[in-house]
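Student: Here you go, sequence then predicted model.
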Amino acid sequence: MSLDLPPPIAAYVAANARLDADGMLIPFAADAVVFDERERRVGKAQILAWIQSATIASRAVFTPVAWRQEKGVIVVEGPTTGDFPGSPIPFTFRFTLENRAISALEVG
């Protein structure tokens, strides 16, 4: 099923499905910010480290099932499956896009 996600988000999701850390990083702006597990990561180096530890290490794959726009934020929902306790777990990803890149991502 295609959700017709905005291109930077679609690229992130497609790379995640392949567990391709470098591909997941490409859609982020150089100064992007990621908020996950009460931690803030800024810039591509910190975001790549987060991708490696939070996604690649546990083989976590997010499968979007719905998305909507709320006050300039793209909210994407779906399960994440992988090698971690409780898998699959429902997640909500809140993306902010600027200049055709992900400028912020909040994972919840």
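Tutor: Done, it's in.
Student: make it CA atoms for all contacts and neighbour counts henceforth
Tutor: Fine.
Student: What residues of the longest helix seen in the chain count as buried?
Tutor: In terms of residue count, the longest helix belonging to the chain (DSSP state H) is helix 7-17. Along helix 7-17, these residues count as buried under the neighbour rule (16 or more other Cα atoms under 10 Å): 8-16.
Student: Look up how far Glu70 lies from the closest residue to Tyr12 other than its chain neighbours.
Tutor: Spatial nearest neighbour of Tyr12, excluding adjacent residues (Cα to Cα, 6 or more residues apart in numbering): Met24 at 4.7 Å. With the distance defined as Cα to Cα, to the nearest Å, Met24 ends up 23 Å from Glu70.
Student: do Leu3 as well
Tutor: Look at Leu3 and Glu70: by Cα to Cα, they are 17 Å apart.
Student: Comparison target below:
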Amino acid sequence: MSIKLPQLIADFVQAKNDHNSDAVIACFANDAIVHDEGQEIRGTNAIKKWTDASIEKYQFTLEATALVERDKETVLTAQVSGNFDGSPASLDFHFIINEGRISMLSIRLTGD
């Protein structure tokens, strides 16, 4: 299924799939916050470390399967495949975007 993604989210997905942490953090505001696996990651320096660690640990790729925009949040559902138990898994990426950059991202199992 081919889904038309907003450019910033398309750039984020491409950077993740290319395992390019510099391109990933270019999508984020300097004071952005990420919630993933019970952690809160604040700021682009910490987000880069989180990105590098997750790329090394999971060696994952994302395939967009759905996109919903509601209120101030954009939710991307993606099939995530990689080196982890339960792969592939469906994850929801909850984005809040301000001034052309991701200000908040929360990653959850689809349905949680």
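Tutor: It's in. Keep in mind the model is a prediction, meaning the values are calculated, not measured.
Student: Tell me which residues touch Ala89 of the second structure, please.
Tutor: Under the criterion of Cα atoms under 8 Å, 6 or more residues apart in numbering, the neighbours of Ala89 of the second structure are 79-81, 109.
Student: Please disregard the earlier target; I meant Phe84 of the first structure.
Tutor: 58, 60.
Student: Checking my notes, it in a helix, right?
Tutor: No. Judged by DSSP: H, G, I helix; E, B strand; the rest coil, Phe84 of the first structure forms no part of a helix; its state is coil.
Student: in the first structure, which spans are strands?
Tutor: Using DSSP state E, the strands assigned to the first structure run over residues 28-36, 39-42, 61-62, 66-70, 73-81, 89-98, 101-107.
Student: highest average neighbour count across those?
Tutor: Compared across these, strand 61-62 shows the largest average neighbour count, a mean of 23 (mean count of other Cα atoms under 10 Å).
Student: mean deviation (superposed) between that strand and the second structure, please.
Tutor: Once fitted to the second structure, strand 61-62 of the first structure is off its aligned match by 1.4 Å on average (mean Cα distance after the TM-score superposition for the first structure).
Student: how far does that strand sit from the chain's center?
Tutor: Computed by Cα atoms, centre = their mean, to the nearest Å, the chain-centroid distance of strand 61-62 of the first structure equals 9 Å.
Student: Remind me what it packs against, helices and strands.
Tutor: Contacting strand 61-62 of the first structure under the criterion 3 or more Cα pairs under 8 Å, 6 or more residues apart in numbering; DSSP states H and E are the following elements: helix 7-17, strand 73-81.
Student: quick revisit: mean shift between the longest helix of the first structure and the second structure?
Tutor: Averaged over the aligned pairs, helix 7-17 of the first structure sits 0.9 Å from the second structure after superposition, using mean Cα distance after the TM-score superposition for the first structure.
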